[in-house]
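Asker: mind looking at a prediction? Sequence and model below.
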Amino acid sequence: MSISSAPRTPSEPVPAPSQLLEIASSAATLAADYIRSLDRDHLAREYKTSSHDIVTVHDRASEDIIVSELRRLLPTCRIVGEEGGERPVEHAPAEAPVVTFYVDPIDGTSNFAAGLPLFCISIGVAVDDELVAGVIDLPILGTVFSAADGPALLDGVPIQPRSTRPAADALVLSGFPGHRVTEELPELAAQANVRMALDVSAVRHLGSAAIELAYVAAGWADATALGTINSWDIAAGFHILRRAGGSVRTWPGTGDAARPDHLQPAYVACTGPERIDVLDELMQQVQVARLAAR
C-alpha cells in the first residue's frame, strides 16, 4: 500500500502498523537522501555534554526533514527526537490513541563526523507506548532494516530467526560498560571489561546502538548490551529484533520499572530466545549498584 500524499485529518483512525512503517520509512528515506548528498570529508562538529557526545549541523537538519515529513503524513503524531526533544500531539481528540515516533536522525554521529559509514537513521513507532513499527536506514551502506506486524525485513527480505550461540562462541556487539557506566561505577566497569573479555568469544563496538541491534536482529552477531541509553536509540531496534525472533531484557536503574522497555536505560538483547548469562548477570550487577547508590 502506498502512502497518500494528503495528510491525515484528526478524525481518521490510527493507521495500521504497516501504514505507520510506511510513514516512518518515507521520512527516513528523505533524510537518507539528504545525508548522501553531503560532502562528508569536511564536517564541523560541536559538543553537547563532552567529547563523547558530539553533534553536527546535519543531525539537526536531518531531524528537521524527518519531523516535517512525519507531521505532513500524520499531523496528530507525537515526536520524540534526539535533537529537538518532545514535540507533543497536536490537534487530536483527547481520547484518541497516541502515535509516537522516536527519532534518531543520525545514530553514530562520531562515526558520521569521522567519515565512517557506520551510522544510521532510526525511527521507532509506538501506539500508546506499545512499539508497533520501526525502520533503521544505513544511508551510505545502502541497507534498510524494518518491521511492522509481520516479519522483520532486511532490504525487503524476511530475516530468518536463529538461536543465540553460547557465550564461548558468541560475537557481542557492544560498547558496554562504556564511559558513562565507567564514570558512574568504575570498579564494576573494570570487572565487567575483564569478564566480557574472558567469557565471550569476541566483542566489537560499532558506535551505534541502533545498528548493533539491527545486526543482532539479522543474526550477524549474538547479542548487544548497553547500560545507559535513550528511547530514540533503541525503539526501532527493539521492535525489529523482536519481530526477527530475538529477545530483549531491560533494567530500570533508579527509574520506574513499570515503564515500557524502550523507555528503560539499560538492556541486553540477543538474536534468539536463548540468553547469554554473563551479560544479564553484569547488567543485574549494574542495577543493584545503582539502587545501592541512590
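Answerer: Cool, the structure landed.
Asker: please count neighbours and contacts with C-alpha atoms only from this point.
Answerer: Will do.
Asker: can you name the residues that contact Asp137?
Answerer: Asp137 is in contact with 28-29, 32, 120-122, 143-145, counting by C-alpha atoms under 8 Å, 6 or more residues apart in numbering.
Asker: here's the one I want to compare it with:
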Amino acid sequence: MSRSLDDAVAALMRDTAEKTLLKHYQRLAIEEVSNKAVDDVVTIADTESEIMLAEGLARILPEAAIVGEEAAHADLAIFDRLSDKLCWIIDPLDGTNNYAVGKPPFGILVALAQGGETVAGWIYDPLSGRLCTAHRGQGAWVNGEKLTARGSGNDTPIAAISLVFVDKSKRASLMEHIAPHYTLVDIPRCAAEQYPRIALGQNDVSLFEKTLAWDHAAGVLFLNEAGGKAARPDGSPYRVDRHLEPGLIGAASPRLFDELAERLSRMPA
C-alpha cells in the first residue's frame, strides 16, 4: 500500500470532517434529522459527508467501486459491489445517534476491499483528531505510531457487549451465561470508537450481532493488524461480501478471543 494513497485518504477524511461533520455538530435543526429505521437516524451531515468522501475517493482510485452506507440504504443493488475486484467502503458518520443529540463519540470509517477482503482501513475521530490506519500484512498505526494491541490488565476482562440487535431470548442467554465472566461496560454505539478501545487497552472484548461492512471492515482489519483478533465466533474470517451474516467477536488478544468464543459455543441455543 503506497504512502501517497494513505496520505490522500487521511487528508480527505480530515477535510470532510471539518467541512461537514464539525460544521453541523451541535447545530442541527429539527428538519436536518430524520428516522432511517427504528432506533436509527440520519442527518444532513451523513449525506454531505458521504457525497464528499465518495467524490474524493473516486479521484484517488477511480478504478474502485464505491459502497457508501447512505447510497446502499437507498439502493440495495449497491451491496453487490462489495465483492468487486476493488471497492471503497464508506461510513460517512459512524455513531449518528450520538451525533444527532450533540454528544460523542462519532467518526468516519473508510475501507478498501479487494475481492471481498479488506486490504486497508482508516478510522478518524474528528473531535480528537485520532487517526487509526491499517494495511493488510503491514500492521496498525495510530497517528503515525505503530500499535500493538494490549488488554486492559483487569483481573476480570472488560467486555462491551452490543445487545441492540440481539433478539430477546438470546439476550437473556448472553446475560446469564456470558456476562458473569466479564466486567461489563456500556457500548459507545460507534464502531469507530469501539475498535480503538479494544486495541488501546480500554476494553478487552466486544461482541457484535450486526456486522455491516461500513461499520466493521476498517475496524476488523485494524484490530487484527494490531495483534488482537476480530473474527466470526467460529473463528472464520470476516468478509465484507458476507456482511449480512450475524455475529462477530473483537478481542485484544487471540487468547481473549478464544475464551469468549468457547463460552459462546457452550451457550444454550
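Answerer: Sure, I can see it. What you see is a predicted model, and the numbers here were worked out from it, not measured in a lab.
Asker: quick one on the thing from earlier: and the contacts of Asp137 of the first structure, which is closest to Val80 of the first structure?
Answerer: Nearest to Val80 of the first structure out of the contacts of Asp137 of the first structure is Ser122 (C-alpha to C-alpha; 11.8 Å).
Asker: just give me the match in the second structure for the closest one.
Answerer: The alignment partner of Ser122 of the first structure in the second structure, by TM-score structural alignment, is Leu109.
Asker: now Ala192 of the first structure
Answerer: Using TM-score structural alignment, the partner of Ala192 of the first structure in the second structure is Leu174.
Asker: in contact with the nearest residue to that match once chain neighbours are set aside, which residues?
Answerer: Closest residue in space to Leu174 of the second structure, ignoring its immediate chain neighbours: Met267 at 7.8 Å, by C-alpha to C-alpha, 6 or more residues apart in numbering. Residues in contact with Met267 of the second structure (C-alpha under 8 Å, 6+ apart) are 173-174, 177-178.
Asker: give me the buried entries from these.
Answerer: Among the contacts of Met267 of the second structure, those classed as buried by 16 or more other C-alpha atoms under 10 Å are 174, 178.
Asker: widest-spaced pair of the contacts of Met267 of the second structure?
Answerer: Ser173 and Ile178 (7.7 Å).
Asker: break down the stretch 51-200 of the first structure into its strands, ranges please.
Answerer: Per DSSP state E, counting those that start in this stretch, the stretch 51-200 of the first structure carries strands over the ranges 54-55, 78-81, 85-87, 99-107, 120-127, 130-138, 143-147, 153-154, 157-158, 171-173.
Asker: would you turn these into a markdown table with distance to Asp41 of the first structure?
Answerer: Formatted as a markdown table, these follow (distance: least, C-alpha to C-alpha, whole Å):
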| stretch | distance to Asp41 of the first structure |
| --- | --- |
| strand 54-55 | 16 |
| strand 78-81 | 26 |
| strand 85-87 | 28 |
| strand 99-107 | 16 |
| strand 120-127 | 17 |
| strand 130-138 | 18 |
| strand 143-147 | 21 |
| strand 153-154 | 29 |
| strand 157-158 | 33 |
| strand 171-173 | 27 |
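Asker: nearest to Glu184 of the first structure, of these?
Answerer: Closest of those to Glu184 of the first structure is strand 54-55, at 20.0 Å (criterion: C-alpha to C-alpha).
Asker: and that closest one, what does it pack onto?
Answerer: Applying 3 or more C-alpha pairs under 8 Å, 6 or more residues apart in numbering; DSSP states H and E, we find strand 54-55 of the first structure packed against strand 46-47, helix 109-114.
Asker: which one of those is the most hemmed in?
Answerer: Most buried of these by mean neighbour count (mean count of other C-alpha atoms under 10 Å) is helix 109-114; its value is a mean of 20.
Asker: average distance between that helix and the second structure?
Answerer: By mean C-alpha distance after the TM-score superposition for the first structure, the fitted helix 109-114 of the first structure averages 0.5 Å away from its aligned residues in the second structure.
Asker: returning to what we had before: from the contacts of Asp137 of the first structure, which two are the most distant?
Answerer: Pairwise distances across the contacts of Asp137 of the first structure peak at 13.4 Å for Ala32 and Phe145 (criterion: C-alpha to C-alpha).
Asker: these two: who's more crowded?
Answerer: Comparing Ala32 of the first structure with Phe145 by other C-alpha atoms under 10 Å, the one with more neighbours is Phe145, at 28 against 23.
Asker: how much space separates the aligned partner of that one in the second structure from Val142 of the second structure?
Answerer: In the second structure, the residue matched to Phe145 of the first structure (TM-score structural alignment) is Cys132. With distances taken as C-alpha to C-alpha, to the nearest Å, Cys132 of the second structure is found 4 Å from Val142 of the second structure.
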